[in-house]
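*Asks:* Sequence below, structure please.
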Amino acid sequence: MTTKNNQITDQEKAIEQTTTVVEPQKTKEQIKQEKKAELKLKYDEIIADLKNPVKKAVRRRKTGEKLVAILRGFIFFGLSFIIVFPIFQEISLAFRDPLDLNNKLVNWIPENFSLFNVKISIILLNYWKALWNNVKVSTISTVCQLFATSLAGYALSRLKFKGSNIIFWLLMLTLIVPPQAVSLSRTFYLGSFDIFAFGNHPGLFEKLLGHTLKLKGTGKTIVFYITSLTGQGIRAALFIFLFRQFFRGIPVELEESAQIDGAGVVRTFISVMLPNARGVITTVALFAFVWQWNDVYYTSMYEVSGDTYPMLTAKLVTMSERVAALILQPQYVNIVKTIGEGITKNALFTETLLNTAALLIMTPLLIAYLFVQRLFIEGVERSGIVG
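*Replies:* Next comes the predicted model:
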């Protein structure tokens, strides 16, 4: 049996060898021609893709998107650098040892870290007392601004009366007119404040109290609250404009349904309009708080800040004078001995303290912004200014 099987397998191998066709080997020229044909086919496909109008439009759109993304990245990087660079510089100066001020090798990273500049700035600013005063004044002024500007914006958007457009454009004019143009009249009026006074006729307070109200002076922060409640606060016209434009975008049907239910103007404003205006309220509140916090002009004009009632920004303005007087005050004798009298007379030392003080003033706002960042962004998105 084994011999028969071996004979069968030998026969099958012989049949396979006779049936297989031996392919002739390709020459180098043939291989070269085939490669040329493949390359030409790919080239034709690429040319066809390039000439295809649909694919051409897609490529053009993608290229445009990439260029726009690159340009946007450069712009954002530039703006971020402009905003962040001064902050980094202030941080670097704040923690730099005064003895390193003239060291040209020290640029960004201090060679010797020190809290000396921070301690001196806190003393010169009367920081903790001034910080509390700033928080109090800014918070109350912001609440007064929200109350007055929201009412004015609602009245100008919904309560149509004769002269409403004229009043609105006069308000817009106050955005163009610089505050210095009205500072004299405002200072004179608030320096001797009275109601219903005309010419030589005494006003209400003079009749009741025997004298007018002196709203200017150290610690008299009521001047900020009165101007905010009467729609004359810092950037109040802008806030009225924001509220007016937002209320104009709310459907009238909401008010009509509230009026059908028996709601009056005040009830409609409180129950219908304000709950829908949370976005613009957040935006206005943040802007009003920051602008009041950083205010220097009105604080100086009303003479609110003083030794007994310090305000941060007003203290910063006059800080260079107090730095120059460091060596003349006995409580700073130890400080002068520590760094040397020559350093205190150095202009770089004064600039370093001013930078440190500015950083101290700005730090509470930066910390607060970390917590309200989401609300602020949502407020800006929802406040949608419409025509």
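
*Asks:* drop to CA atoms for contacts and neighbour counts, all remaining ones
*Replies:* Will do.

*Asks:* Now stretch 183-191: buried residues?
*Replies:* Using 16 or more other C-alpha atoms under 10 Å as the test for burial, stretch 183-191 gives 187, 190-191.

*Asks:* Which residues does it contact?
*Replies:* 213-216, 223, 301-302 (C-alpha atoms under 8 Å, 6 or more residues apart in numbering).

*Asks:* cool, stretch 342-355 as well?
*Replies:* 90, 93-94, 98-99, 101, 117-118, 120-121, 316, 319-320, 323-324, 326-327, 336.

*Asks:* what comes up buried for it?
*Replies:* 343-344, 349-350, 352-355.

*Asks:* May I see the buried residues of stretch 183-191 arranged in JSON lines, with distance to Gly262 as well?
*Replies:* Compiled in JSON lines, the buried residues of stretch 183-191 are given as follows (distance: C-alpha to C-alpha, whole Å):
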{"residue": "Thr187", "distance to Gly262": "45"}
{"residue": "Leu190", "distance to Gly262": "42"}
{"residue": "Gly191", "distance to Gly262": "45"}
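
*Asks:* What is the nearest of these to Ala155?
*Replies:* Taking C-alpha to C-alpha as the measure, Ala155 lies nearest Leu190 of the buried residues of stretch 183-191, at 26.6 Å.

*Asks:* Mind telling me what element that closest one is part of?
*Replies:* Using DSSP states H and E, Leu190 falls within helix 183-191.

*Asks:* next one: that helix to chain centre, how far?
*Replies:* Computed by C-alpha atoms, centre = their mean, to the nearest Å, the chain-centroid distance of helix 183-191 equals 32 Å.

*Asks:* Same check on stretch 34-47?
*Replies:* For stretch 34-47 - counting by C-alpha atoms, centre = their mean - the centre lies 57 Å from the chain centre.

*Asks:* tell me which residues of that stretch are tucked away?
*Replies:* Buried-residue list, stretch 34-47, by 16+ other C-alpha under 10 Å: empty.

*Asks:* do stretch 311-326 as well
*Replies:* Result for stretch 311-326 [16+ other C-alpha under 10 Å]: buried residues 311-316, 319-320, 322-323, 326.

*Asks:* now the other sequence, so there's something to compare against:
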Amino acid sequence: MMTEAKTKFLNRQFNALKNKSKQIYDKRLKTPQKRKMTFELILEKASVLLKYFLLYGLSFVILYPLIQQFSIALRAPEDINNPLVLWIPENFSLKNFEISGIVLDYWNALWNSIKMSTIVTILQILCTALAGYAFARLKFKGQGILFIIVMATVIVAPATIELPLKLTLMDFLGTGKSLLGSPTIMYIFAATGMGIKAGVFIFLFRQFFRGIPEEIEEAAYLDGANPLQVFTRVMLPNARGAMVLTGILTFVWQWNDSYFTANFVSKVNSDFSTLTTKMMSIRNAIQGAIQQAGIWQLLDQDVTQNPLFTSMILNTSAMLSMIPLIIFYLLVQKVLFTEGIERSGLVG
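*Replies:* Below you'll find the predicted structure:
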């Protein structure tokens, strides 16, 4: 009896579900118009799900190394060989930050990085904007060839021009004075269109100024303005978006630069180093740093011979170098960065 009652109950449930499915079909899929609307709704929901799936997937790929890096930085040095420690450190410690700060000479290198990146950014904005305006509006012989040469600087490897630049700087303008080892070199590069990726920014400003109506310039000329006045009073204020984008990228690229700063400044003048150039020589400075931090012996061996410990200090040093940039991004990304991209003509 129980089995028969149960079978009848299941049959009623199945029939009810069947009737409900038929009602849904009649309501949504019976006519071609309803089928089309239903399929469009399904595609819309599927696209939203796919978008969020990709968004969360890419976020994980980007954030995973940062989370792992932060976890390693907070790990006590004696736990570096502990196979049980994967994500959450068994012993939390700030010793890695202390050692990294000593190795990097952090506050001095931080000040040098901020000063150099800021000055280079200002000079590069002014230089590339002026060059971009000249290529966009002024007409002169050889303009096309010169612009091709400027664009070629983007794809030419820096090592190709390193030797000629060093020979020139060793006898600057025939004065017999060498500028190698001075941060002034980076400022000269930025002010003369030889800064990092300057060709990209010249092209950016050229395209931006070409998009501004010529009637605005003509009105300024009728009022008696010369080309320089038109540039500074009319064109430059309208190029705020391109200036913001150029400033952000130049600051970040100069901050992370290890090639030009190391070869032309730090390798010649050991008293001037940025955070990035300090990281290049960090392996040779670990021994003195751990002696100063008071943890010379770890795991019954010289820690400088432990590659995992060296990698942990490198990891923490990289994190200390990134913190100012992260703060910089947080300050400008909403107010300036989005507007800079939108107004620079790089979006569709």
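
*Asks:* quick one on the thing from earlier: I'd like the buried residues of stretch 311-326 of structure 1 laid out as CSV, including secondary structure and distance to Leu242 of structure 1.
*Replies:* Shown next, in CSV, are the buried residues of stretch 311-326 of structure 1 (DSSP: H, G, I helix; E, B strand; the rest coil; distance: C-alpha to C-alpha, whole Å):
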residue, secondary structure, distance to Leu242 of structure 1
Met311, coil, 29
Leu312, helix, 29
Thr313, helix, 27
Ala314, helix, 29
Lys315, helix, 32
Leu316, helix, 32
Met319, helix, 37
Ser320, helix, 39
Arg322, helix, 41
Val323, helix, 43
Leu326, helix, 47
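
*Asks:* which of those residues lies closest to Ala236 of structure 1?
*Replies:* Relative to Ala236 of structure 1, the closest of the buried residues of stretch 311-326 of structure 1 is Thr313; by C-alpha to C-alpha it sits at 20.5 Å.

*Asks:* re earlier: now the buried residues of stretch 311-326 of structure 1 in JSON lines, with distance to Val84 of structure 1?
*Replies:* What follows is the buried residues of stretch 311-326 of structure 1, written out as JSON lines (distance: C-alpha to C-alpha, whole Å):
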{"residue": "Met311", "distance to Val84 of structure 1": "26"}
{"residue": "Leu312", "distance to Val84 of structure 1": "22"}
{"residue": "Thr313", "distance to Val84 of structure 1": "21"}
{"residue": "Ala314", "distance to Val84 of structure 1": "24"}
{"residue": "Lys315", "distance to Val84 of structure 1": "24"}
{"residue": "Leu316", "distance to Val84 of structure 1": "21"}
{"residue": "Met319", "distance to Val84 of structure 1": "24"}
{"residue": "Ser320", "distance to Val84 of structure 1": "25"}
{"residue": "Arg322", "distance to Val84 of structure 1": "29"}
{"residue": "Val323", "distance to Val84 of structure 1": "27"}
{"residue": "Leu326", "distance to Val84 of structure 1": "31"}
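
*Asks:* Stretch 307-323 of structure 2 vs structure 1, average offset?
*Replies:* Average distance, stretch 307-323 of structure 2 versus aligned residues of structure 1 after superposition (mean C-alpha distance after the TM-score superposition for structure 1): 0.5 Å.

*Asks:* Where in structure 1 does that stretch fall?
*Replies:* Using TM-score structural alignment, stretch 307-323 of structure 2 corresponds to residues 347-363 of structure 1.

*Asks:* At the geometric centre of structure 2, which residue do we find?
*Replies:* Val252 (6.1 Å; C-alpha atoms, centre = their mean).

*Asks:* Counterpart of that residue over in structure 1?
*Replies:* Val252 of structure 2 maps onto Val290 in structure 1, by TM-score structural alignment.

*Asks:* any residues touching the host helix or strand of its match, and which ones?
*Replies:* Per DSSP H and E: Val290 of structure 1 is located in helix 278-293. With contact meaning C-alpha under 8 Å, 6+ apart, helix 278-293 of structure 1 is reached by 134-135, 137-139, 141-143, 145-146, 234-235, 239, 242-243, 246, 313, 365, 375-376, 378-383.

*Asks:* which SS state does Lys216 of structure 1 fall under?
*Replies:* Assigned by DSSP: H, G, I helix; E, B strand; the rest coil, the conformation of Lys216 of structure 1 is coil.

*Asks:* Tell me the residue in structure 2 aligned with it.
*Replies:* Using TM-score structural alignment, the partner of Lys216 of structure 1 in structure 2 is Leu180.

*Asks:* And Val118 of structure 1, by the same measure?
*Replies:* So Val118 of structure 1 corresponds to Phe97, using TM-score structural alignment.

*Asks:* That match is in what secondary structure piece?
*Replies:* Here Phe97 of structure 2 is assigned to helix 95-104, by DSSP H and E.

*Asks:* Which elements pack onto that helix?
*Replies:* helix 275-280, helix 282-293, helix 307-332 (3 or more C-alpha pairs under 8 Å, 6 or more residues apart in numbering; DSSP states H and E).

*Asks:* possible to save these as a markdown table with distance to Ile148 of structure 2?
*Replies:* Below are those laid out as a markdown table (distance: least, C-alpha to C-alpha, whole Å):
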| stretch | distance to Ile148 of structure 2 |
| --- | --- |
| helix 275-280 | 32 |
| helix 282-293 | 40 |
| helix 307-332 | 33 |
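
*Asks:* Relative to Ser258 of structure 2, which of those helices is closest?
*Replies:* Here helix 275-280 is closest among those (C-alpha to C-alpha), at 5.6 Å.

*Asks:* Now do the helix ranked longest in structure 1 against helix 116-125, angle only.
*Replies:* As assigned by DSSP state H, the longest helix anywhere in structure 1 is helix 53-94. Angle between the axes of helix 53-94 of structure 1 and helix 116-125 is 80 degrees (criterion: axes from the mean of the first three to the mean of the last three C-alpha atoms, to 10 degrees).
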